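Trainee: Predicted model and sequence follow; I will ask about them next.
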Amino acid sequence: MITAQTFKRGSRPRPFLMGILNVTPDSFSDGGKWDSPKTALAHALDLIEQGADIIDIGGESTRPGATPVSREEELSRLLPVLKELIPSIDVPVSVDTMKADVAEACVALGASIINDVSGLGDPDMAMTAADCGVPLVLMSSYGDPSTFRTQTIPGDGVLYAREKLAGLTEKALEAGVREEMIILDPGIGFGTSPGQATEMLAHSSDFSLGRYPVLIGPSRKRFLSHAFPGKDPDAATAEACEIAASSGADILRVHDVGRAAERF
């Protein structure tokens, strides 16, 4: 049985690598590339070959300024791909969604993890995760997709994310999510300045709250051009992953799994 504690590094030499599989037409770096079941499966198999330990599939873009999609539209993107994917791969599949009913439908098809970047924006999400009995990723953010680039956390970004994650964890536990099913993500790039994002990388273990696995998702984000000037997005992502891993990250969510894996 998979729990969040499955993804605690412990003595493991490298973090778990979560390969990103967007089946959206408008994601910021790969929209429209993997939106059919066959191309999505081929890409998932490629990510696994590169070293992915988890495949994270998303049907709604969370890039700044993205247009929200309906439940029906999101499911129409996710379910055909999941039906192709689940029987064909041997690593856990995470579903990246902000909607509780979408998460429930995906878990029913075999998804093993719910990755909720909204931080329980859907009031039913925590209870749904508890009922489904799968790990739940809780992410901190400041603002919403329309403001992520224009409004950033006032003051200490690390402290803000720690406090936000503590509050989300309390809500999840109250809704029945078991402690061993919680993974925490500080939300790098979701309302953070380049300086705050870079600082978060170097303080990954601070977001564990002493017990939970930490997921860090720096992949191809805008702050990388400030933190690693002159490097292409995937090379900069690999640098960021190395910093996050050295500071205690358990899971790294990336587009180019191979480039990240080379660092460990």
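Mentor: Happy to help now that I have it. Residues are numbered from 1 along each chain as shown.
Trainee: going forward, measure contacts and count neighbours with C-alpha atoms only.
Mentor: Noted.
Trainee: Strands along the stretch 151-264 of the chain, start to end?
Mentor: 182-185, 215-216, 251-254 (DSSP state E, counting those that start in this stretch).
Trainee: Of all the ones you listed, which one is nearest residue 79?
Mentor: Nearest to residue 79 among the strands of the stretch 151-264 of the chain is strand 251-254 (21.6 Å), distances taken as Cα to Cα.
Trainee: any residues touching that closest one, and which ones?
Mentor: The contact list for strand 251-254 (Cα atoms under 8 Å, 6 or more residues apart in numbering) reads 7, 15-20, 213-219, 237, 241, 260.
Trainee: related to what we said a few turns ago, how about the strands of the stretch 151-264 of the chain in CSV, adding mean neighbour count and distance to residue 70?
Mentor: Listed next are these as CSV, based on neighbours: other Cα atoms under 10 Å; distance: least, Cα to Cα, whole Å:
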stretch, mean neighbour count, distance to residue 70
strand 182-185, 28, 25
strand 215-216, 28, 27
strand 251-254, 26, 25
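Trainee: Got another one to weigh against that:
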Amino acid sequence: MITNLRIGETDFKIGEKTYIMGILNVTPDSFSDGGRFNQIEAALDHVREMIEDGADIIDIGGESTRPNHIQISEEEEAARVVPVIKAIKERYKIPVSIDTYKSKVAKAALEAGADLVNDVWGLKYDPNMANVIKEYNVPVCIMHNRENMDYDNFRSDMLNDLKRSIEIGEKAGINKEKIIIDPGIGFAKTYEMNLEAMNHLEDLLQFDMPILLAASRKSVIGLTLDLPVTEREEGTIATSVLGVMKGCHFVRVHNVKANLRAIRMIEAILHNEKQLK
């Protein structure tokens, strides 16, 4: 069944195709492209390139969430993202997501024109985050994360963690139809757990919510292929194709063009098979 999710001024037909979220890191220390786009003109040029390549959403992050990253203040993070968000919204019509787990940063970003909050802590880090999202009536992407890897049963515990995050949002008054879920590849998971989570992405379909897969260039790809972050494109494309086959509605990637081409190819194959039945 195709349902509608409105992000900013754009309607996303969930179930019709897999949409592309392009990554824009305005940080000096991101694991993949730190320092490349933390100047406004460079950031705008990259956004234009991603739009031309077929991005549907731009996800902006002002603090690296790579392993062992250094946490920065809310003020510094907001100072990084707010001018870029304003500049993007003035120049382009594409929806903008703010990648943050801090409510003050989310509020500043939403005031600047952001259309969606992407919270890597699934509303569990900052107790006011859900209230801010409710106040601005925007969609939220809830990612699986936890402080440890002490799982009794990894798959069941991951689903229960996501349920608790969803409950936090609903208790704050966030409409269930505005929630996207993310399995959190690379967060609070061993190498084997990351592979298991991707192999069983269909587990997330039980929530009846849009699913976002964000595996682009992550360590699970590097460990599997024994490759540095600069050489993980083919591995990323493989995860995007898997995401489509498993029913994901969004993929968050660095290289929009390459992933979009692979996604459209697998969608054509799957759509043709459905048409023949």
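Mentor: Yes, it's here. Computed from a predicted structure; not experimentally measured.
Trainee: Now compute the TM-score of the two chains, please.
Mentor: TM-score of the superposed chains, computed with TM-score structural alignment, normalised by the length of structure 1, equals 0.90; 255 aligned residues with a Cα RMSD of 2.0 Å.
Trainee: before we move on, back to that, for the strands of the stretch 151-264 of structure 1, give me TSV that also has distance to residue 226 of structure 1.
Mentor: Output for these, formatted as TSV (distance: least, Cα to Cα, whole Å):
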stretch	distance to residue 226 of structure 1
strand 182-185	21
strand 215-216	18
strand 251-254	19
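Trainee: Which of the ones you listed sits closest to residue 137 of structure 1?
Mentor: The nearest among the strands of the stretch 151-264 of structure 1, by Cα to Cα, is strand 182-185 at 4.6 Å.
Trainee: Read off where the closest one ends up in structure 2.
Mentor: The aligned range for strand 182-185 of structure 1 in structure 2 is 179-182, by TM-score structural alignment.
Trainee: how far apart are that stretch and its match in structure 1?
Mentor: Once fitted to structure 1, stretch 179-182 of structure 2 is off its aligned match by 0.7 Å on average (mean Cα distance after the TM-score superposition for structure 1).
Trainee: Now do that stretch: everything it contacts.
Mentor: 139-144, 162, 166, 204, 209-214.
Trainee: whereabouts in structure 1 does stretch 57-69 of structure 2 align?
Mentor: Against structure 1, stretch 57-69 of structure 2 falls on residues 54-66 (TM-score structural alignment).
Trainee: Which positions in the matching stretch come out as buried?
Mentor: 54-64 (16 or more other Cα atoms under 10 Å).
Trainee: Now intersect those residues with the strands, please.
Mentor: Members of the buried residues of stretch 54-66 of structure 1 lying in strands (criterion: DSSP state E): 54-58.
Trainee: Now do the contacts for the aligned partner of residue 219 of structure 1 in structure 2.
Mentor: Matched to structure 2 by TM-score structural alignment, residue 219 of structure 1 sits across from residue 216. Applying Cα under 8 Å, 6+ apart to residue 216 of structure 2 gives the contacts 232-233, 236, 239, 252-254.
Trainee: For those, give me TSV that also has distance to residue 101 of structure 2.
Mentor: TSV is the format used below for those (distance: Cα to Cα, whole Å):
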residue	distance to residue 101 of structure 2
232	26
233	27
236	24
239	25
252	17
253	19
254	20
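Trainee: Of those, which is the most crowded?
Mentor: Comparing these by number of neighbours (other Cα atoms under 10 Å), residue 253 comes first, having 27 neighbours.
Trainee: quick one: that one and residue 238 of structure 2, what's the gap?
Mentor: 12 Å (Cα to Cα, to the nearest Å).
Trainee: same check, this time on residue 247 of structure 2
Mentor: Counting by Cα to Cα, the separation of residue 247 of structure 2 from residue 238 of structure 2 is 14 Å.
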